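# Provided below are the primary sequence and the corresponding predicted coordinates.
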Amino acid sequence: MSPRSAAADLGPVQRRAVTELLRVSPLADDLAERFERAGFSLALVGGSVRDALLGRLGNDLDFTTDARPQDVLKIVRSWADAVWEVGIAFGTVGCRKRAGERDFQLEITTYRSEAYDRDSRKPEVAYGDSLLDDLVRRDFSVNAMAVALPRKEFVDPHGGLADLARRVLRTPGTPEASFSDDPLRMLRAARFAAQLDFTVADEVQAAMTAMADRIDIVSAERVRDELNKLVLSDRPRRGITLLVETGLAERVLPEVPALRLERDEHHRHKDVYEHSLTVLEQAMALEDGGPDLVLRLAALLHDIGKPRTRRFEKDGRVSFHHHEVVGAKMARQRMLKLKYPNEITRDVVRLIELHLRFHGYGTGEWTDSAVRRYVRDAGPLLDRLHRLTRSDCTTRNKRKAQALSRAYDGLEERIARLKEQEELDSIRPDLNGNDIMRILDIGPGPRVGQAYRHLLEVRLEQGPLDQEAAVEELQKWWAEHGADTGNAGGGRFRRRPGDRETL
């Protein structure tokens, strides 16, 4: 189908959508004319056209061209406000351009094809000269539409517009050929299903199932980025379910399908897999300020330690003792394999470690000391821990759910009261290191650290002490644990054989 014949098939609704797309992209014609003067073609393409037709176009615009990357650089360097070359090895030049009140992020990619061989983790890039050849190599038909500039001709050779109306994901060619070109497209299918609320065509899902092992050659970083987009979507359950059903989750996040614990008539217990998906959705409902990757990952993975810790007790109950500890270790291992940043890994793991702590609160018999430790251990993750803990209640027993909610309300109220009284967010001993050395007449060394930790424990147990009480507590500890092995004068102490110094 030629670009002109495709344009002739365009209905009035779609014409208005394309017109709107170009109206909110005033820089498109200017850029296209620059490419034309240089002897090249330019088209708006892919997700930009799809999102315009869906009425959700943002400031990120995708273009395709027959110009090679070095030619693209020559054209945009004198036009854009900023240019970057991070994707140039794959034929993509990025730039930023301000138009009116909006900053646009543009990616301009040379017509290309990508293919993996059986042993490579990196795609082989080959450049092309035809827009239609470029579109047939796109991942899905809804992303294989273009608007040729500056003529403003709508190009849809693979029925993307019809698929968009039906909300279905198909590939321009056979799904086997598409996924062979780039196996990551199988994860993208799940991500688009979650982001756009689309159905994946039967033949596409069949190919995902048959070719799931091909995802193994894709780099961990690309897999991670695709999983993040899925988890941060509006309907992550839909995408995760598709990954599990096709066997892709077994390759990229095997801890999730492992949650589907079998049940029998004698050992009934909650479906951990469905429970985890529900916790994820409930955590999303509690988000404040937009999607929270750390909270969502913690919600999805919080019970992954259960399969390894499941025990059938003599009374017929099922137990999962210490599954939060085991699950935290498993989450760390998986996130390291997926090359997650250290800070995200640390926070997700910590939330998993702490997600059961509240259940020791019972009916509210925690001491102030226990509340202080809860706040201290959560640290900057306290608000996320609140959300995760509340989300972890999926019981259908309304009375039980209400009781848990009231108990957690009570805990949060106690935390708020103690914060007003004691500055819980920055709990530290009533004496600092310099005070300790001055009072005990010792120099720097491990004894100072030991004394500091003792005073921190006292602070957590008893709350704030005045100066006199803090000094008395320090001297009492020194008499019992310090003076017998140390020398108060000169800051030196004798270490006995076998002693271990710990700071």
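Perfect, I can see it now.

# For the rest of this, base every contact and every neighbour count on C-alpha atoms.
Will do.

# which element is residue 79 on?
Assigned by DSSP states H and E, residue 79 falls within no helix or strand.

# Please disregard the earlier target; I meant residue 415.
Using DSSP H and E, residue 415 sits within helix 398-422.

# now what about that helix, what contacts it?
Outside helix 398-422, the residues that touch it by Cα atoms under 8 Å, 6 or more residues apart in numbering are 358, 361-364, 371-372, 375, 390, 393-395, 424-425, 463-464.

# among these, which ones are buried?
Buried members of the contacts of helix 398-422, scored by 16 or more other Cα atoms under 10 Å, are 358, 361, 371, 372, 375, 390, 393, 394, 424, 463, 464.

# and here's the other structure:
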Amino acid sequence: MELSNTFPVATDLAGRFAAAGHRLYLVGGSVRDAFLGRLSGDLDFTTDARPPQVLAVLKGWADAIWDVGIAFGTVGASKDGQTVEITTFRSDAYDRVSRNPEVTFGDTVEGDLVRRDFTVNAMAYDLLERRLIDPTGGRAALAAGVLDTPATPAESFGDDPLRMLRAARFAAQLGFTVAPRVSEAMKAMAGELGRITAERVQVELSKLLLGAHPRAGVELAVSTGLADVVLPELPAMRLEIDEHHQHKDVYSHSLTVLEQAIDLETDGPDLTLRLAALLHDIGKPGTRRFESGGGVSFHHHEVVGAKLVRKRLRALKYAKEIVADVAQLVYLHLRFHGYGGGEWTDSAVRRYATDAEHLLTRLHKLVRADCTTRNKRKANALQRTYDDLERRIERLAAEEDLARVRPDLDGNEIMRLLDLPPGPQVGQAWKFLKELRLDRGPLEHDEAVSELFAWAEREGIRTRG
């Protein structure tokens, strides 16, 4: 591997550290990704220089410097549009209660590398001497596509249990498998994840789902028991038979839906869509009913599922927007099945589109991905039917601007016509007119006014009309 000429900024920086009497090494994920041919513009370094010395070297060279991580020995900087993070050699000790280390600086690059999470991340490259430093066999593990720990897995995961979930994340991002001893340790120590904050768990879970191979990461998390701790609704689906009897269980079906939803992405990885695809059926375990004749039903599982999604994603500290959007997609994912052979009225089509609002494109993808039948004739028929629904939505959108459906009279006009002050009655009138618009499409102004007066009379509101 030859990196010295690939990133002139890095080589220049290494020269500045050497002139100041220090060593600087490209390290960790940057070295791993360079071997994989996927190195980004963000570079990670390690050095024997202490943080004040790092700041001194960077001063006058970097375009910007930030020291928010200086308590942990990390200084960040940018130069010519490239971001670098420089961390002093570490030899931390962990208290085994929290995941917080007692930050201790080390003296050798080898000592720094052996305390890292996985051997593929425990390599460093000396840019000036042009040599690889690989004390734990990371390059061989990288070539084999195997995740193993520099120390024993029990020691590594005992120091930082989040590393177990990170193993599942790397399986999803890189398509790697875990060494047998790592898998066994994950199964034995999965419960230790309970001492990691929800925020840190959520970051790793999101990275896992956004990886190139999320199914591999999910399956590893489920098979080792990690998912029982961080997302217990997911393994709970393994015992639930899909009502169409086309899949071994709802869990397997959900993984297939996830993969099919990914195939429909057009603008890069979509966390909201992937969460919805993975979790769209989590309401089934709580709604399963065995019917006479041997059938199985899951009535209203979309309603139960939406509630479970809100509860779990809130517990994982996801942003409010993501919680709301994923829950709404789960709630709406079954509605299409009432479309039948296209019997919906234009009113029903309007409601489908307006209830989805900004999620309509994602809902289209989720519904299409949810078709996992192996019967090609049935699958093609479902896709053709959905094609028809999309065409109807597009036609109505072009005619009526469905993206901004509003009542034919606004709040100010409602107050003027009914001689009402601002308050709940105006909101009720507005809601009535919006429902009317959804049912009948755009109304002429006089017709909307007439309907408003008729509603007010039914509600006992005295008007001047």
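That came in fine, so what should we check first? Everything numeric in this text was worked out from a predicted model, so none of it was measured.

# Once they're superposed, tell me the TM-score.
Remark: TM-score between the superposed chains equals 0.96 [TM-score structural alignment, normalised by the length of the second structure]; 463 aligned residues with a Cα RMSD of 1.8 Å.

# just to revisit the earlier point, next secondary structure after the helix holding residue 415 of the first structure?
Next helix or strand after helix 398-422 of the first structure toward the C-terminus (DSSP H and E): helix 433-440.

# Report the buried residues of that following helix.
436, 437, 440.

# hmm, back to that, the contacts of helix 398-422 of the first structure in helices, which ones?
371, 372, 375, 390 (DSSP state H).

# okay if I get the residues you listed as CSV plus distance to residue 283 of the first structure?
Putting those into CSV (distance: Cα to Cα, whole Å) gives the following:
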residue, distance to residue 283 of the first structure
371, 23
372, 24
375, 20
390, 8
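
# Looking at these, which is nearest residue 61 of the first structure?
For these, the minimum distance to residue 61 of the first structure (Cα to Cα) is 39.2 Å, reached by residue 390.

# mind checking what that closest one lines up with in the second structure?
In the second structure, residue 390 of the first structure lines up with residue 368, judged by TM-score structural alignment.

# With residue 439 of the first structure instead?
Taking TM-score structural alignment, residue 439 of the first structure has residue 417 as its aligned residue in the second structure.

# Looks like its match contacts residue 461 (just checking).
No - counting by Cα atoms under 8 Å, residue 417 of the second structure does not reach residue 461; the two are 11.6 Å apart.

# chain center to stretch 329-338 of the first structure, what's the gap?
A distance of 13 Å separates the C-alpha centroid of stretch 329-338 of the first structure from that of its chain, computed with Cα atoms, centre = their mean, to the nearest Å.

# Same question for stretch 241-258 of the second structure.
21 Å.

# residues in contact with that stretch?
Surrounding stretch 241-258 of the second structure, the residues in contact under the criterion Cα under 8 Å, 6+ apart are 215, 234-235, 237-240, 274, 277-281, 284, 295-298, 366, 369-374.

# Can you tell me which of these end up in helices?
215, 274, 277, 278, 279, 284, 366, 369.

# ok, the second one to residue 92 of the second structure distance?
So the one you mean is residue 274 of the second structure. From residue 274 of the second structure across to residue 92 of the second structure, the span is 36 Å (Cα to Cα, to the nearest Å).

# And for the last one?
Computed with Cα to Cα, the distance linking residue 369 of the second structure and residue 92 of the second structure is 46 Å.

# quick revisit: got the contact list for the match of residue 439 of the first structure?
463, 464, 465.

# from the residues you listed, which ones fall inside strands?
Of those, none are assigned to strands by DSSP state E.

# ok, so of those, who is nearest residue 38 of the second structure?
Using Cα to Cα, residue 463 comes nearest to residue 38 of the second structure of the contacts of residue 417 of the second structure, at 69.8 Å.

# Now a ChimeraX select for only the buried ones of the contacts of stretch 241-258 of the second structure.
Remark: buried members of the contacts of stretch 241-258 of the second structure, expressed as a ChimeraX selection using 16+ other Cα under 10 Å:
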select :215,234,235,237,238,240,274,277,278,279,280,281,284,296,297,298,366,369,370,371,372,373
